[in-house]
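Undergrad: curious how this folds, go ahead:
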Amino acid sequence: MPPPQGSWNRVEGPGDYPFTNEVHNDTYAAIDPTKADHVGHSGFNSGASKGLGRALALSLAKSSASEIAVGARSELTEVVAAIRQAANEAGRPEPKVLAVKLDVRDQASVEAATEKIAADFGKLDVVINSAEIIEPVTSIVDSSPDVWWSVWEVNVRGSYLISRSCIPLLLKGKLDTLIMISSVGAHVIIPGLSAYQPGKLAITRFMEFAAAEYKDQGLVPFSVHSGNVLSDIISEDTSYFQVRRKTRS
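TA: Model (predicted):
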């Protein structure tokens, strides 16, 4: 969630403050994974190597999920160990953990990963796609077309490919929950982020189509604005945010 009201906020957007009486900046009782019971449930988190994706994978372990698949382009050995440790420290049964190498931009890679998950788990109850990138802050004219489009390749095409391959597995599960990590960027305009922010808006709209097309089969799609989290994707030395911080201090 956003920092306390009145403090500097790098990306303040609609709904950050006025609509709730209480703003949380850390895990609270209603969303504490150690109070959940997901025994028997299977989850898959793409983009799980770091940041929000890694944290969400650990939360699945803390919530007693029985089977957890994690995917990324990078090495996942440390994440797999951390998942098991998180379950043990929370006093939960150690889950079956499956690491899959995948590139969310590539159809064959995504399909191979989900085929492996299907062979090992048979179904999925929760899918979280947190794989994302952000472009350097620059104007449209000064931007690189290849870099600009690569953001859409990961954030939008990746969300589509993960959804396309995982929905059949979700419909075999019990929770049928499909989650795409969006951003406050879907609702605000920061000059210089013309690829990232429109892409996040596209993801939000795409989940509405998933809901409409599969509502009769029980699919529950979400596009989640996770709050203003200072994750790996937002660097403290990003020039735009440094300038904005100085002008507001």
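Undergrad: hey, let's count contacts and neighbours off CA atoms from now on
TA: Will do.
Undergrad: check contacts around Val110.
TA: For Val110, the contact set (Cα atoms under 8 Å, 6 or more residues apart in numbering) comprises Leu102, Asp103, Val104, Leu161, Ile162, Ser165.
Undergrad: Ile68 and Ile133, how far apart?
TA: Using Cα to Cα, to the nearest Å, Ile68 is found at 23 Å from Ile133.
Undergrad: who's more crowded, the two?
TA: Legend: neighbour count by other Cα atoms under 10 Å for Ile68 and Ile133, higher for Ile68 (27 against 16).
Undergrad: and this one, please, so the two structures can be compared:
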Amino acid sequence: MLTIKNLPVGADFILPHHAATSYDYISPVKLDFAAFARAGASRIACCDLHGISDDIITKLKSAAKLANREEPLVLACRVDISSQESVKAIYDSVAQEFNGLLDVLVNSAAYMEPYKPFLESGSDIYWRTWEVNIRGLFNMARAFIPM
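TA: You can find the predicted model right below:
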């Protein structure tokens, strides 16, 4: 049996594996949410903490045009998804802009610190990751699914 030194008893049952690349079907290089515009989505809200670039909006509109679809209404939103108040404010804005109708919500917000072994990381990093990646998705889904 292979043993790893300096680990607590029982912690040597599995070796960690960290891949340097992702699989083709989940590669961020192939990210293509313009498929929504090509399929005919007419109201698309793109949300992120830092905002969405004009280039993405242009690509969405161009994709619709190339597919002989009407140009979609695309709303770029800045939102802190971990904050219920921020999510409520962006919901109100999207609901007003799109008359209460939404085809696609692109939630581009996420939080991730550079990898560190668990015992070398602070609890604040893990809590912030939870707040954004778990609670934030809950906040957005809870607000927007009824729309």
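Undergrad: after superposition, what's the TM-score here?
TA: Aligned and superposed, the two chains score 0.71 in TM-score terms (TM-score structural alignment, normalised by the length of structure 2); 123 aligned residues with a Cα RMSD of 2.6 Å.
Undergrad: just to revisit the earlier point, can you tell me which of the contacts of Val110 of structure 1 has the most neighbours?
TA: Of the contacts of Val110 of structure 1, Val104 is surrounded by the most neighbours, 29 neighbours in total, counting by other Cα under 10 Å.
Undergrad: show me what that residue aligns to in structure 2.
TA: Val104 of structure 1 maps onto Ile81 of structure 2 when the alignment is built from TM-score structural alignment.
Undergrad: residues touching that match, list them.
TA: Ile81 of structure 2 neighbours (Cα under 8 Å, 6+ apart): Leu49, Val87, Ala109, Val132, Arg135, Gly136, Leu137, Asn139, Met140.
Undergrad: residue in structure 1 matching the third one?
TA: Think Ala109 of structure 2. Using TM-score structural alignment, Ala109 of structure 2 pairs with Ala131 in structure 1.
Undergrad: its match reaches Val154, doesn't it?
TA: Yes: between Ala131 of structure 1 and Val154 there is a contact under Cα atoms under 8 Å: 7.1 Å.
Undergrad: regarding Asn45 of structure 1, what is its secondary structure?
TA: What DSSP: H, G, I helix; E, B strand; the rest coil gives for Asn45 of structure 1 is strand.
Undergrad: residue in structure 2 paired with it?
TA: Counting by TM-score structural alignment, Asn45 of structure 1 lines up with no residue in structure 2.
Undergrad: tell me who's in contact with Asn45 of structure 1.
TA: With contact set as Cα under 8 Å, 6+ apart, Asn45 of structure 1 has these partners: Gly53, Leu56, Ala57, Ile68, Ala69, Val70, Gly71, Val127, Ile128, Asn129, Ser130.
Undergrad: what's whichever strand or helix holds the fifth one aligned against in structure 2?
TA: Remark: Ala69 of structure 1 resides in strand 67-72, with elements defined by DSSP states H and E. The alignment of strand 67-72 of structure 1 onto structure 2 (TM-score structural alignment) spans residues 43-48.
Undergrad: after superposition, how close is the matching stretch to structure 1?
TA: Averaged over the aligned pairs, stretch 43-48 of structure 2 sits 1.1 Å from structure 1 after superposition, using mean Cα distance after the TM-score superposition for structure 1.
Undergrad: the match of Val104 of structure 1 belongs to a strand?
TA: No: the assignment for Ile81 of structure 2 (three-state DSSP) gives coil, which keeps it out of a strand.
Undergrad: before we move on, the earlier item: list the helices and strands the strand holding Ala69 of structure 1 packs on?
TA: Applying 3 or more Cα pairs under 8 Å, 6 or more residues apart in numbering; DSSP states H and E, one finds that strand 67-72 of structure 1 contacts strand 42-46, helix 51-62, strand 96-101, helix 107-121.
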